[in-house]
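Visitor: A structural model of the following input is requested.
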Amino acid sequence: MRALWKNTVIAESDDTVLVEGNHYFPESAVNPQYLLPSNTRTMCSWKGEASYYTVFVDGDALPDAAWTYRAPKDAAAEIQGRIAFWKDVKVVE
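Guide: Here you go, the predicted structure:
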């Protein structure tokens, strides 16, 4: 799977975890040069607290387009250490 924005590969891995229609990439498969930490946080009743990143490519920012659960609840343990994408970031095979 690949995560793309503006024809740039943000992440690529054969080892994603699919949860609620979102592919969670291992952190090691995500190019950190394209992510800027965000102050945004949300809460999921069964996964826990999500922390967000702004995707940044060629001077353009896509706020809060990536997220991770740094300390997920037990029910979501399989996504710990993984990052997912949404908004205009396309995830394709």
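
Visitor: Could you use CA atoms for every contact and neighbour count after this?
Guide: Noted.

Visitor: V57 versus the residue lying closest to E27 once chain neighbours are set aside, what's the distance?
Guide: Distance criterion Cα to Cα, 6 or more residues apart in numbering; nearest residue to E27, sequence neighbours excluded, is R82 at 5.1 Å. Here R82 is placed at a distance of 20 Å from V57 (Cα to Cα, to the nearest Å).

Visitor: Looks like E12 contacts P26 (just checking).
Guide: No: contact between E12 and P26 fails when scored by Cα atoms under 8 Å: they sit 9.0 Å apart.

Visitor: Please provide the structure for the following sequence as well, for comparison with the first:
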Amino acid sequence: MKAVIDGAVVAEAPQEDLVRIEGNWYFPPSSIVDGALAESPTPYTCPWKGACQYYDITAGEQRVPDGAWAYPDLLPGAVERVGRDFAGYVAFAPGVQIID
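Guide: Predicted coordinates for the structure are as follows:
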């Protein structure tokens, strides 16, 4: 599967390597294109996943502020709830196409 902005791929991995949580596909960190993400200072904490790290996405001429996020340090119970470790996996906001 691919995460795409304006035809530019920002992440790519086989579907079996992704994790689906609350309607979002989470891509493994190794699938992210080098230089596509830059940490954002936007704060957020999910009550069951933990502290979130937002990222600004850059792809070609396109920049999407807070267009991606990950949970680098999961709260106890998050892995059990999802059934798989997803620490550091990256999900994308609307506007980023997720395609097969």
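
Visitor: re earlier: who has more neighbours, R82 and V57 of the first structure?
Guide: A direct count of neighbours by other Cα atoms under 10 Å for R82 of the first structure and V57 places R82 higher, at 20 against 17.

Visitor: Now do the longest strand along the second structure: which range of the first structure does it align onto?
Guide: Ranked by number of residues, the top strand in the second structure under DSSP state E is strand 62-70. Mapped onto the first structure using TM-score structural alignment, strand 62-70 of the second structure covers residues 60-68.

Visitor: The longest strand of the second structure: which residues count as buried?
Guide: 64-70 (16 or more other Cα atoms under 10 Å).

Visitor: tell me the contacts of the aligned partner of K47 of the first structure in the second structure?
Guide: If you follow K47 of the first structure across to the second structure using TM-score structural alignment, you land on K49. Neighbour list for K49 of the second structure: 71, 74-75, 78 [criterion: Cα atoms under 8 Å, 6 or more residues apart in numbering].

Visitor: I'd say A65 of the first structure and T40 touch.
Guide: No: the criterion here is Cα under 8 Å, and A65 of the first structure misses it with T40 at 10.7 Å.

Visitor: Now list whatever residues contact both of these two.
Guide: Listed as contacting both A65 of the first structure and T40 by Cα under 8 Å, 6+ apart are Y52.

Visitor: who touches F92 of the second structure in this structure?
Guide: The contact partners of F92 of the second structure, taken as Cα under 8 Å, 6+ apart, are 3, 24-26, 67-69.

Visitor: Among the residues you listed, which one lies nearest to D100 of the second structure?
Guide: Nearest to D100 of the second structure among the contacts of F92 of the second structure: A3, at 9.2 Å, using Cα to Cα.

Visitor: so what secondary structure elements neighbour the one helix or strand that closest one maps to?
Guide: According to DSSP states H and E, A3 of the second structure maps onto strand 2-5. Judged by 3 or more Cα pairs under 8 Å, 6 or more residues apart in numbering; DSSP states H and E, strand 2-5 of the second structure is in contact with strand 8-12, strand 97-99.
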